[in-house]
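Chemist: for reference, the sequence and a predicted model appear below.
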Amino acid sequence: MNVLFISNHDKIPEEEVGFNHPLYQIDEFLKLGYNVTYIVPSFNHFNKTQRIYNENIYSINEKFKVVLIKSISYSGNISVKRFLSHFLFSVSVLKYVVKLKKIDIIFLALPSPFLDIVCVFLKKIFKAELYVDFRDLWPELFEVYLTGVLKIISWPFIKLLYLNRYITFKNASVITAVSNTYLKIAQRSNPNALSDVVYLGYDENLNHDKICQNNILGTLNIIYAGSLSHNYDVECLLSVIKIIDENYSEYDILFHVAGNGFYSENIQKHAVIHNKKLKFYGKLERESLNDLYSKCSVSLCIYDSKTLISFPAKIFELMFKKLPIINSLKGEVGELIENKRIGLNYSAGDIDSLLNQILIFYKNRNLLVEYKNNMNECKDYYSKENQYSKFSLLIKSKIK
């Protein structure tokens, strides 16, 4: 069986930055004895650089090869140049694939504007099966963040993205999604496809985890590590830190923030003003970040109220490090945290709500111990081994 695995934004073997999700999926195909051709752009979406190799096609082993399609660079995640890059990549993929002799399965990572319709076309040409992995809400994203005249002008294009996604789901025989929320959207378009949720999961061995140690006595060390871009509830967090420094200075609470992005400069200023309550590290290497995690007691998942993120990979990392979570996400994550008692939820943008949850943990350290222990059950379910065995079973079910 020959599998064409296509993505316009994923990492490739040997790259450190990016999710391992596609490589784990490819590995399941390889375990079944399939031949996999992995097609990606020459441009690396994660670090915004061109991949430089002597050849655009190279073999990882006899059953797995990578094809780099020349593509143009872009800097903005929401930009005209990014869409141009995706469009040209889709055209180049079409030109490359039509020359191939035999394809049994086309595996497509969504969202992939333009490429989705190309894959539907290729499915019909090769009489292949189309498998889709649904990872993000792109048309919805533009509806939320575009405003004014730009939103009006973009309306026909947004509707085209919706239509293309619907057609792609309709033509898929297997659909996976990285959250149950996303899976339900896909199933509305094609309830007859074989489908299941395959969460991004977490590879504990790969990240050499250290479990947090400071659970009961002493300083309550609270960590936020991740992006500091617009769609995070950073302003609310900084307001809470200011209040704790000014009104609860006797409380032994220390915030640790690691990452980079739009709010970096503002956080740095607050770290100077409120130096007894906030430490800012910038972006840390994995080993240093793991060491910092191991010294903390509580973690933060702070998205703003507009976010469309359903189940971020960060949640799995925090569960595996057994760091009780203070979370702003509603839906699946909010329900998981409440039902499994692994943290506390607050309302995004609500300063009092976030402050109250932090003070609950500060005043009740035994609650931290309970929530930390409750994470053991979640760890097993969201492990890499469990999630990708589900993916393998789905493939085998299709063969039957």
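Modeler: Arrived safely. Note that the structure is predicted; figures quoted are calculated from it, not measured. Numbers count the residues shown, from 1 in each chain.

Chemist: switch to C-alpha atoms for all contacts and neighbour counts from now on
Modeler: Will do.

Chemist: distance of the residue lying farthest from the centre of the chain relative to Asn356?
Modeler: Ranked by distance from the centre of the chain (Cα atoms, centre = their mean), the top residue is Glu250, with 37.6 Å. In this view, Glu250 and Asn356 are 16 Å apart by Cα to Cα, to the nearest Å.

Chemist: got it, and Trp155?
Modeler: From Trp155 over to Asn356 the distance is 41 Å, taken as Cα to Cα.

Chemist: ok, Phe126 next?
Modeler: On the measure of Cα to Cα, Phe126 and Asn356 end up 58 Å apart.

Chemist: cool, Leu115 as well?
Modeler: With Cα to Cα as the criterion, Leu115 and Asn356 are 46 Å apart.

Chemist: who's more crowded, the two?
Modeler: Leu115 (27 against 13; other Cα atoms under 10 Å).

Chemist: find the nearest non-adjacent residue to the more buried one, please.
Modeler: Ser90 (4.8 Å; Cα to Cα, 6 or more residues apart in numbering).

Chemist: that neighbour against Val120, yeah?
Modeler: No - with contacts counted by Cα atoms under 8 Å, Ser90 stays clear of Val120, the gap being 12.0 Å.

Chemist: give me the more crowded residue out of the two.
Modeler: Neighbours were tallied for Ser90 and for Val120 using other Cα under 10 Å; the higher tally belongs to Ser90 (26 against 22).

Chemist: just the element for that one, please.
Modeler: Following DSSP states H and E, one finds Ser90 within helix 80-97.

Chemist: contacts for that helix?
Modeler: For helix 80-97, the surrounding residues in contact (Cα atoms under 8 Å, 6 or more residues apart in numbering) are 8, 39, 41, 69-76, 112-115, 118, 122.

Chemist: which members of the residues you listed occur in helices, if any?
Modeler: Secondary structure defined by DSSP state H assigns Leu115, Val118, Leu122 of those to helices.

Chemist: against Leu30, how distant is the residue lying closest to Val197 once chain neighbours are set aside?
Modeler: Distance criterion Cα to Cα, 6+ apart; nearest residue to Val197, sequence neighbours excluded, is Ala177 at 5.0 Å. Distance, Ala177 to Leu30, by Cα to Cα: 20 Å.

Chemist: and the two? Which one has more around it.
Modeler: The neighbour comparison of Ala177 against Leu30 (other Cα under 10 Å) goes to Ala177, with 24 against 15.

Chemist: what's the distance between that one and Glu246?
Modeler: Going from Ala177 to Glu246 by Cα to Cα gives 45 Å.

Chemist: what's the answer for Leu183, then?
Modeler: Distance, Leu183 to Glu246, by Cα to Cα: 45 Å.

Chemist: next one for the comparison:
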Amino acid sequence: MRIWILNVGEEIPTDPGSPRLLRAAILARELTRRGHQVTWWNSSVNHQQKIQRVARTTSLGVTDGLETVLLWGRLYGSNRSLARIASNFESAAAFLMESRHREVPDIILAGYPTIELAAAALLYSRRHSVPFVVDFRDMWPDIIKDELKGFRRIAAAPLLLLWRMMKKWIVSRSTAVVGVTQGFVDWALGTTGVSAKDVTRVFHLAVDPCQPAPERIEEAESYWTSLGIIDDGSTVILTYAGAFSERYDLDTLVRAACELPKEYKRRLKIVLCGRGDMSVPLRHLAAGQPHIILPGWRSASEIRVLLGRSHIGLLPYRSTKDYVCHFPNKVGEYLSAQLPILTGLTGQTRQLLEERGIGYFYDECSVQAAKQALIAVVDGREALLGMRGKALEAYAELFDPKRIYPEYCRFIERLADPNVA
């Protein structure tokens, strides 16, 4: 089969720094392993590193049955900016232009967001009578509306209305609606007035544990050792690796760590890897605190080695409507490394961690509660080690890509050809 996957928010294998491959990349790889011809439509902009990959819409060619096409969109510096919105519309327009010269696929799978590219893909699918699957991974535009206040919300009203109309059209006209949790599927249907779809499915976010080459492992080991990140039995190492976004409650954890008694500062290290809008404020907060380390954006190999040296994963997500009914990528990533999780997030993630006995919790935005949670983690170092097996069991049951993506592939195959067994 010829299968198109549209997702512009992920890194691709050729990006610099041993990128971590996520949902679209893993699914594309699994589909090609099953003998399909896959085209992955991504953006010219590397969303994570904020760099421009190519100067125009470009095909990177076919490797092992997978073609990657980079759709041009302007570079943007902030995830919440007019430049990013313009870039999304430009990539959608580039898809409509480039797709005219392509052989019609057997099925199209569009990640949501971006709304613009999903809508463009649906338009193409209806013109050519191609089955269309929309995969909901974020709650746009609702989360954008919730963040806007006063005049900004008034000014954005026309765009928000357009997005809501596009979302309703996408949901109502799609062949199938997929979500990363049942909450996402319910939201997609409920917020568009679509009471039901004949075909809906849930496939949790699942990420391959990085398997670095031996030379990468050696380099990463040396790097973390040089920063004093060593599991020597005297300290507890807490790790976060991801975006430094205002959507995350990172400042609460940093403030709490700064207020710890000296004896606890000596007994833990907090490693925050990443970059984003909060990079400068976080560095100011952590200045003069040697137990808080901010090494910037790190490669997948470095992150994997770091997780192997860590005792707990930090999930400082705010309890917004999208995260409350979500298992973010980090949940599976931490559990695959046998790490329990410290978080202020409520909803499905907290319920899972509580049920499995693999979590530490604090009240979001409460520095005092976060400080007590950090103290409990340090005092419970032996208990952390005892949670490792339970963390791995939860990963295998709920977030193992070796189970989830073959099921996803079979779902796509049956939609494209009902005669597939």
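Modeler: Nice, I can see it. None of these values were measured; they are calculated from a predicted model.

Chemist: which among the contacts of helix 80-97 of the first structure count as buried?
Modeler: 8, 39, 41, 69-74, 112-115, 118, 122 (16 or more other Cα atoms under 10 Å).

Chemist: can you name the two of the residues you listed that are farthest apart?
Modeler: In those, two members sit farther apart than any others by Cα to Cα. They are Tyr74 and Leu122, at 26.9 Å.

Chemist: chain center to the longest helix along the first structure, what's the gap?
Modeler: Ranked by number of residues, the top helix in the first structure under DSSP H is helix 148-171. Distance of helix 148-171 of the first structure from the chain centroid (Cα atoms, centre = their mean, to the nearest Å) equals 22 Å.

Chemist: now do the helices in the stretch 301-400 of the first structure.
Modeler: Counting by DSSP state H, counting those that start in this stretch, the stretch 301-400 of the first structure has helices at residues 313-320, 331-340, 351-363, 365-381, 384-399.

Chemist: do the same with the stretch 151-300 of the first structure
Modeler: 180-189, 204-207, 234-247, 264-273, 286-294.

Chemist: so what touches the last one?
Modeler: So that's helix 286-294 of the first structure. Under Cα under 8 Å, 6+ apart, the answer for helix 286-294 of the first structure is Asn207, His208, Asp209, Lys210, Ile211, Cys212, Gln213, Asn214, Ile223, Ala258, Lys321.

Chemist: try the first one
Modeler: Residues from elsewhere that reach helix 180-189 of the first structure (Cα under 8 Å, 6+ apart): 134-137, 166, 169-170, 175-177, 193, 195-197, 310, 331-332.

Chemist: recalculate using a threshold of 6 Å.
Modeler: Tyr166, Lys170, Ala177, Val197 (Cα atoms under 6 Å, 6 or more residues apart in numbering).

Chemist: same question, stretch 340-348 of the first structure
Modeler: Outside stretch 340-348 of the first structure, the residues that touch it by Cα under 6 Å, 6+ apart are Asp304, Ser305, Pro324, Ile325, Ile326, Asn327, Ser328, Ile337, Ser353, Leu354, Tyr371, Asn374.

Chemist: could you do stretch 249-266 of the second structure as well?
Modeler: Stretch 249-266 of the second structure has contacts (Cα under 6 Å, 6+ apart) with Pro316, Tyr317, Arg318, Cys365, Val367, Ala370, Lys371.

Chemist: make JSON lines from those residues and add distance to His47 of the second structure and neighbour count to it.
Modeler: Formatted as JSON lines, the contacts of stretch 249-266 of the second structure follow (distance: Cα to Cα, whole Å; neighbours: other Cα atoms under 10 Å):
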{"residue": "Pro316", "distance to His47 of the second structure": "21", "neighbour count": "22"}
{"residue": "Tyr317", "distance to His47 of the second structure": "19", "neighbour count": "20"}
{"residue": "Arg318", "distance to His47 of the second structure": "21", "neighbour count": "20"}
{"residue": "Cys365", "distance to His47 of the second structure": "27", "neighbour count": "16"}
{"residue": "Val367", "distance to His47 of the second structure": "31", "neighbour count": "20"}
{"residue": "Ala370", "distance to His47 of the second structure": "30", "neighbour count": "25"}
{"residue": "Lys371", "distance to His47 of the second structure": "33", "neighbour count": "22"}
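
Chemist: since we're on the equivalent of Phe255 of the first structure over in the second structure, how many residues are nearby?
Modeler: Alignment note: Phe255 of the first structure maps to Ile270 in the second structure; criterion TM-score structural alignment. As a burial measure, Ile270 of the second structure scores 25 neighbours (other Cα under 10 Å).

Chemist: for Ile270 of the second structure, give its distance to Lys371 of the second structure.
Modeler: 13 Å.

Chemist: tell me the secondary structure at the equivalent of Val66 of the first structure over in the second structure.
Modeler: In the second structure, Val66 of the first structure lines up with Thr68, judged by TM-score structural alignment. Taking DSSP: H, G, I helix; E, B strand; the rest coil as the rule, one finds Thr68 of the second structure in the strand state.

Chemist: for Thr68 of the second structure, which non-adjacent residue is closest in space?
Modeler: Spatially, and ignoring its direct neighbours in sequence, Thr68 of the second structure is nearest to Trp40 (4.8 Å; Cα to Cα, 6+ apart).

Chemist: that neighbour contacts Asn7, correct?
Modeler: No - taking Cα atoms under 6 Å as the definition, Trp40 of the second structure is not a contact partner of Asn7, at 7.4 Å.

Chemist: residues in contact with the match of Val66 of the first structure?
Modeler: By Cα under 6 Å, 6+ apart, Thr68 of the second structure lies in contact with Thr39, Trp40, Ser59, Leu60.

Chemist: and what of Ile158 of the first structure?
Modeler: Applying Cα under 6 Å, 6+ apart, we find Ile158 of the first structure in contact with Pro139.

Chemist: map it onto the second structure.
Modeler: Per TM-score structural alignment, Ile158 of the first structure is aligned with Leu160.

Chemist: now the match of Val66 of the first structure: how far from Val271 of the second structure?
Modeler: Going from Thr68 of the second structure to Val271 of the second structure by Cα to Cα gives 34 Å.

Chemist: can you check Arg153 of the second structure too?
Modeler: Using Cα to Cα, one gets 36 Å for the distance from Arg153 of the second structure to Val271 of the second structure.
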